[in-house]
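Trainee: coords below, sequence missing:
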């Protein structure tokens, strides 16, 4: 389980690769209703306290229980070529559950997490995911389809997220990048997921919000994954929950690191870090940069509320946003990253701000102000009028396709060739986003960044 950090130490491990054991808190309990109207999936079930209890009371009606043999069939005997990711918890495989695996089952693509019994995660974290995702349902939380708890085997079966994790797209080393519109869409979706958790009758603190834990489906809808560190928030007159410090370096709130006092505002700080990464296109910790820029928050936060803000935004998004909107989003990140927890907005306010940003951007786009890189591929051209037809889907493409900027000849209705268009196609290897059995691509942040085990990409 790794090296534990006690609160008496008042400091983080010197070696960032060291992992911290989970606190011995109470088992998760079920929130019945969130502030935005989404119900938990069960109103009467009691969360199992341990694996034995789960076996005796397999009680989440919306979650299937699979045998180990069924999941072995679903992954073609856990074929290495089907590995999606790997970390301290174990390995995640892509699989298909169909009539061949279980008679009468509708064919479904899934991601199967196989817990390594000798890894950093244990039964407690595995059970936390079953309990939380077995009871919570929201469009911006990854769906738990089922689990296997047979003998020593511990597996979780999730919906398959076709575009993988946010960090794989945001920090890719090729010259192409996620455009502004998609980044804001992802930020809003992730914010809604956190707001749902915080607004539940029994608030849930996610505790490990980072780009690697934000998964994207084929339409770039963001969903939160990996609930192994989630914890029930304070209730009634409580102001915080005291825990051992857990999470990921660079994303954990400073007051949580110093005191072990966990609140929903701790998640807000983590959201601010991710929003900053979306704006600047850099990882929160990057020792390849000049020394003063190693820590993204320390370097960039003072500039977010300054006229120099535009100079530090990801230059690959140039021309895709208005200055006014960029300033509004940058100031939101500035607030979320406040050293004082009371100075941070709650997640419902964050959602409202990002929704206003999206509405403004949509109005500007409807006026024909610009077309982003991702949108250009899905805008058919009317050859007779030289006008772009309405889009069926803003990101109507497979995730492995490389977005290219298309210029339109308004007179002829044809796309003008670009000098470097062929070169871009050749530079991108069709397998650039696949993950080897060792579980890491060149674009992934190094493992030393984690306080806890790295998250998979479903």
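Mentor: Looks like it arrived, so ask away. What you are looking at is a predicted structure, and each value in this text was computed from that prediction instead of being measured.

Trainee: rest of the way, CA atoms for contacts and neighbours
Mentor: Will do.

Trainee: element containing residue 365, please.
Mentor: helix 347-366 (DSSP states H and E).

Trainee: all helices of the protein, in order?
Mentor: 51-56, 68-74, 123-135, 166-170, 180-198, 254-259, 264-280, 296-304, 309-312, 323-336, 347-366, 373-377, 421-427 (DSSP state H).

Trainee: most packed of those helices?
Mentor: Among the helices of the chain, ranked by average contacts under mean count of other CA atoms under 10 Å, first place goes to helix 264-280 (a mean of 26).

Trainee: packing partners for that one?
Mentor: Helix 264-280 makes packing contacts with helix 180-198, strand 204-205, helix 323-336 when contacts are defined by 3 or more CA pairs under 8 Å, 6 or more residues apart in numbering; DSSP states H and E.

Trainee: could you redo the last one with a cut-off of 10 Å?
Mentor: Helix 264-280 sits against helix 166-170, helix 180-198, strand 204-205, helix 254-259, helix 296-304, helix 309-312, helix 323-336, helix 347-366, with contacts defined as 3 or more CA pairs under 10 Å, 6 or more residues apart in numbering; DSSP states H and E.

Trainee: how about CSV for those, with distance to residue 267 added?
Mentor: Formatted as CSV, the helices and strands packed on helix 264-280 follow (distance: least, CA to CA, whole Å):
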stretch, distance to residue 267
helix 166-170, 17
helix 180-198, 8
strand 204-205, 7
helix 254-259, 10
helix 296-304, 15
helix 309-312, 24
helix 323-336, 9
helix 347-366, 9
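
Trainee: which of the ones you listed sits closest to residue 77?
Mentor: Set against residue 77 and scored by CA to CA, those come closest in helix 166-170, at 26.7 Å.

Trainee: another one to put next to it:
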């Protein structure tokens, strides 16, 4: 389906400084060889990470490594990092005491960590150390849908790519729902990431609440469907409604 190729992505992988044009067809397959760039290819088995390893990977959680900041209602940060095996990762750092019970946090993380799908930025680990609560996921080097929609006005996304985003994220949501994770917390354009091939993926971070008592749905009324505002019902169609609104933004 060559119509879904796009000239939009000329991303820069964190491992090198040169630009590249990745325009895979919609039905392309990822490389099967184990010799793939760090952060790509085979997804590692979900596991517990040492805080010291994540601290080293993110250069002591340097502000230079921050790739995403949430709002005041959910003040947590996402950092990029590089492990000793050269794999690039994304690390979500929760606020102190967001999850007071380490067992509860670990159980939630393991539940999401079982999911594996090519349309997800898969969760590969977690960390509970004292009051620290962190999630570790595959790193997506080509930024978020939000940046492409709202921050690069002179480089709009072609409709072919918007359709690809709609299809791929719908596939991710359908998979999560089938696997027992029908709720996606605060779905927005910042949750849609682009991998090294320029393909959209849904962040697994949104499958866990920002805190033990956090809300399960978007607090952004612009992305809230009418039936939820009326009676609070939350179904899969609510998530689809939100994600289609995101794709249609700035058309």
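Mentor: Received it, and whenever you're ready, just let me know what you need. Keep in mind that what you see is a predicted model, and the values were worked out from it rather than measured.

Trainee: circling back to that earlier point, what would the helices of structure 1 look like in CSV with distance to residue 106 of structure 1?
Mentor: Listed next are those as CSV, based on distance: least, CA to CA, whole Å:
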stretch, distance to residue 106 of structure 1
helix 51-56, 25
helix 68-74, 13
helix 123-135, 20
helix 166-170, 29
helix 180-198, 28
helix 254-259, 45
helix 264-280, 36
helix 296-304, 46
helix 309-312, 48
helix 323-336, 42
helix 347-366, 35
helix 373-377, 32
helix 421-427, 37
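
Trainee: which of those sits closest to residue 98 of structure 1?
Mentor: helix 68-74 (8.0 Å).

Trainee: what stretch of structure 2 does the helix holding residue 365 of structure 1 fall on?
Mentor: Counting by TM-score structural alignment, helix 347-366 of structure 1 falls onto no part of structure 2.

Trainee: just the angle between that helix and helix 180-198, please?
Mentor: 160 degrees (axes from the mean of the first three to the mean of the last three CA atoms, to 10 degrees).

Trainee: nearest spatial neighbour of residue 268 of structure 1, skipping sequence neighbours?
Mentor: residue 336 (5.8 Å; CA to CA, 6 or more residues apart in numbering).

Trainee: would you mind measuring from residue 122 of structure 1 to residue 129 of structure 1?
Mentor: Using CA to CA, to the nearest Å, residue 122 of structure 1 is found at 11 Å from residue 129 of structure 1.

Trainee: my bad, residue 209 of structure 1
Mentor: 15 Å.

Trainee: with residue 65 of structure 1 instead?
Mentor: Computed as CA to CA, the residue 65 of structure 1 to residue 129 of structure 1 distance reads 14 Å.

Trainee: what of residue 52 of structure 1?
Mentor: Residue 52 of structure 1 is 16 Å from residue 129 of structure 1, by CA to CA.

Trainee: same question, residue 225 of structure 1
Mentor: 9 Å.

Trainee: so who does the residue nearest the centre of structure 2 touch?
Mentor: In structure 2, the residue lying closest to the centroid (CA atoms, centre = their mean) is residue 203, at 1.9 Å. Neighbouring residues of residue 203 of structure 2 by CA atoms under 10 Å, 6 or more residues apart in numbering: 119-123, 137-140, 144, 169, 172, 184, 187, 190-194.

Trainee: 6 Å instead?
Mentor: Residues in contact with residue 203 of structure 2 (CA atoms under 6 Å, 6 or more residues apart in numbering) are 121, 191.

Trainee: separation between it and residue 148 of structure 2?
Mentor: The value you get for residue 203 of structure 2 to residue 148 of structure 2, if CA to CA is used, is 16 Å.

Trainee: ditto for residue 101 of structure 2
Mentor: According to CA to CA, residue 101 of structure 2 and residue 148 of structure 2 sit 37 Å apart.

Trainee: try residue 189 of structure 2
Mentor: For residue 189 of structure 2 relative to residue 148 of structure 2 (CA to CA), the value is 9 Å.

Trainee: now do residue 111 of structure 2
Mentor: Counting by CA to CA, the gap from residue 111 of structure 2 to residue 148 of structure 2 is 31 Å.

Trainee: also residue 120 of structure 2?
Mentor: Separation of residue 120 of structure 2 from residue 148 of structure 2 (CA to CA): 19 Å.

Trainee: likewise residue 133 of structure 2?
Mentor: 30 Å.

Trainee: next one: residue 209 of structure 2
Mentor: For residue 209 of structure 2 relative to residue 148 of structure 2 (CA to CA), the value is 25 Å.

Trainee: and if you look at residue 223 of structure 2?
Mentor: From residue 223 of structure 2 to residue 148 of structure 2 the distance is 18 Å (CA to CA).

Trainee: residue 109 of structure 2 -> structure 1?
Mentor: Under TM-score structural alignment, residue 109 of structure 2 pairs with residue 130 in structure 1.

Trainee: ok, residue 57 of structure 2 next?
Mentor: Aligned partner of residue 57 of structure 2 by TM-score structural alignment: residue 74.

Trainee: hang on, isn't its match packed against residue 95?
Mentor: Yes - the criterion here is CA atoms under 6 Å, and residue 74 of structure 1 meets it with residue 95 at 5.1 Å.

Trainee: could you find the closest non-adjacent residue to the corresponding residue of structure 1 for residue 191 of structure 2?
Mentor: Aligned against structure 1 by TM-score structural alignment, residue 191 of structure 2 finds its counterpart in residue 213. Leaving aside its chain neighbours, residue 213 of structure 1 sits nearest to residue 225 (5.3 Å; criterion: CA to CA, 6+ apart).

Trainee: over to residue 53 of structure 2?
Mentor: residue 83 (7.3 Å).

Trainee: would you mind measuring from the equivalent of the one you found over in structure 1 to residue 86 of structure 1?
Mentor: Per TM-score structural alignment, the equivalent position to residue 83 of structure 2 in structure 1 is residue 97. The gap separating residue 97 of structure 1 from residue 86 of structure 1 is 21 Å, by CA to CA.

Trainee: and those two? Which one has more around it.
Mentor: Legend: neighbour count by other CA atoms under 10 Å for residue 97 of structure 1 and residue 86, higher for residue 86 (23 against 20).

Trainee: mind checking how far that one is from residue 124 of structure 1?
Mentor: Distance from residue 86 of structure 1 to residue 124 of structure 1, counting by CA to CA: 19 Å.

Trainee: before we move on, what about residue 147 of structure 1?
Mentor: 14 Å.

Trainee: now residue 112 of structure 1
Mentor: 18 Å.

Trainee: which ones are touching the residue lying closest to residue 115 of structure 1 once chain neighbours are set aside?
Mentor: In space, not counting the residues next to it along the chain, residue 115 of structure 1 is nearest to residue 90; the distance is 4.7 Å by CA to CA, 6+ apart. For residue 90 of structure 1, the contacting residues are 114-116, by CA under 6 Å, 6+ apart.
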